[in-house]
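Undergrad: got a predicted model here, sequence first, then my questions.
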Amino acid sequence: MIVIVEDDAGMGRALQRLLRVSGFDILLFGSAEAYSHANCMRVPYCLVLDVQLPGISGPRFYEQLGYRRPPAVFNTSHDNPETRSAVACAGGQELLIKPFVAKDLLDAISRVAPGGGPAP
């Protein structure tokens, strides 16, 4: 399962469709708080996190997950040194700049979470 946390509803649906068509089980949330309050029992294979979220930011949320955090791919439309630094300091392995193509996301997921993959 991949968890997407994206506050732009259109972008969230697009990511959800792409990853479902690629064979992944998906959960979509509009904020980090919504995901936290959902109390998901399954640990995700990977997180796809927007950097600029309402409330707590993607990097701050990822930091707070602590040692139990799954791999993550961050995405943003704000490519600047502060954003890159926030993602790196949070432990983010991949940062995609919007707009990006589907292959870039799928490749990033493969790099951060090797050995997993779509549901059979």
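TA: Now that the structure is in, tell me what you want to look at.
Undergrad: drop to CA atoms for contacts and neighbour counts, all remaining ones
TA: Noted.
Undergrad: helix, strand, or coil at the residue nearest the centre of the chain?
TA: Nearest to the centroid of the C-alpha atoms of the chain, with distances taken as C-alpha atoms, centre = their mean, sits residue 48, at 1.1 Å. In the three-state summary, residue 48 is assigned as strand, counting by DSSP: H, G, I helix; E, B strand; the rest coil.
Undergrad: how about the longest helix belonging to the chain: buried residues?
TA: Secondary structure of the chain per DSSP state H: the longest helix is helix 9-21. By neighbour count with 16 or more other C-alpha atoms under 10 Å, helix 9-21 contains the buried residues 12, 15, 16, 18, 19, 20.
Undergrad: can you check stretch 85-97 too?
TA: Applying a neighbour-count criterion of 16+ other C-alpha under 10 Å, the buried positions in stretch 85-97 are 86, 87, 90, 92, 94, 95, 96.
Undergrad: want to compare, so here's the second one:
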Amino acid sequence: MKDTGQLIVVVEDDAGMRRALQRLLRVSGFDTLEFESAEAFLGASIGQGPYCLVLDVQLPGLSGPRLYEQLGHRRPPAVFITSHDSQATRAAIEKARGEELLIKPFVTQDLLNAISRAMQRGSPP
């Protein structure tokens, strides 16, 4: 994907992972914004909404699935990422109506494919 101009928002508390995701998405042609917590994302003025979210499940404070639930009807498609796969994690994502989950570490192409699927299913702002 090149020159999409589509905004992907990454909410990830691990600074190294956040930087790696930013580089990968920018090289793939996306615009990105990154936040270290759900609260930082909620407090930001983004302007035009993102086309897709990449949300870590286990964030300090408000979790990725709870953040997604709070966005209500104005939420873009999302890809959830976690290194703690469990039935409880999957149940939280399902309750939030999330459909894409990747387990860390994941292959770069798997993330891009998950974003593509999420964007095809969802309706960006």
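TA: Yep, it's here. Because the structure is predicted, anything quoted here is derived from the model rather than measured.
Undergrad: overlay them and tell me the TM-score.
TA: Laid over one another, the chains give 0.94 as their TM-score (TM-score structural alignment, normalised by the length of the first structure), with 116 aligned residues with a C-alpha RMSD of 1.3 Å.
Undergrad: just the ones of the buried residues of stretch 85-97 of the first structure in helices?
TA: Counted as lying in helices by DSSP H, out of the buried residues of stretch 85-97 of the first structure, are 86, 87, 90.
Undergrad: with respect to residue 105 of the first structure, which of those is nearest?
TA: In terms of C-alpha to C-alpha, no member of these lies closer to residue 105 of the first structure than residue 87, at 16.2 Å.
Undergrad: which stretch of the second structure lines up against the longest helix of the first structure?
TA: Taking TM-score structural alignment as the measure, the second structure aligns residues 15-27 with helix 9-21 of the first structure.
Undergrad: OK, contacts around residue 84 of the first structure?
TA: Taking C-alpha atoms under 8 Å, 6 or more residues apart in numbering, we find residue 84 of the first structure in contact with residue 95.
Undergrad: sorry, back to before: next, the mean deviation of the match of helix 9-21 of the first structure compared to the first structure.
TA: Once the two structures are superposed, the average separation between stretch 15-27 of the second structure and the matching residues of the first structure is 0.3 Å (mean C-alpha distance after the TM-score superposition for the first structure).
Undergrad: so where does residue 33 of the second structure fall, helix or strand?
TA: When elements are defined using DSSP states H and E, residue 33 of the second structure is found to belong to strand 31-35.
Undergrad: got the contact list for that strand?
TA: In this structure, residues lying in contact with strand 31-35 of the second structure by C-alpha under 8 Å, 6+ apart are 4-13, 18, 22, 25-26, 41.
Undergrad: now with 7 Å, please.
TA: Outside strand 31-35 of the second structure, the residues within contact range by C-alpha atoms under 7 Å, 6 or more residues apart in numbering are 5, 6, 7, 8, 9, 10, 11, 12, 18, 22, 26, 41.
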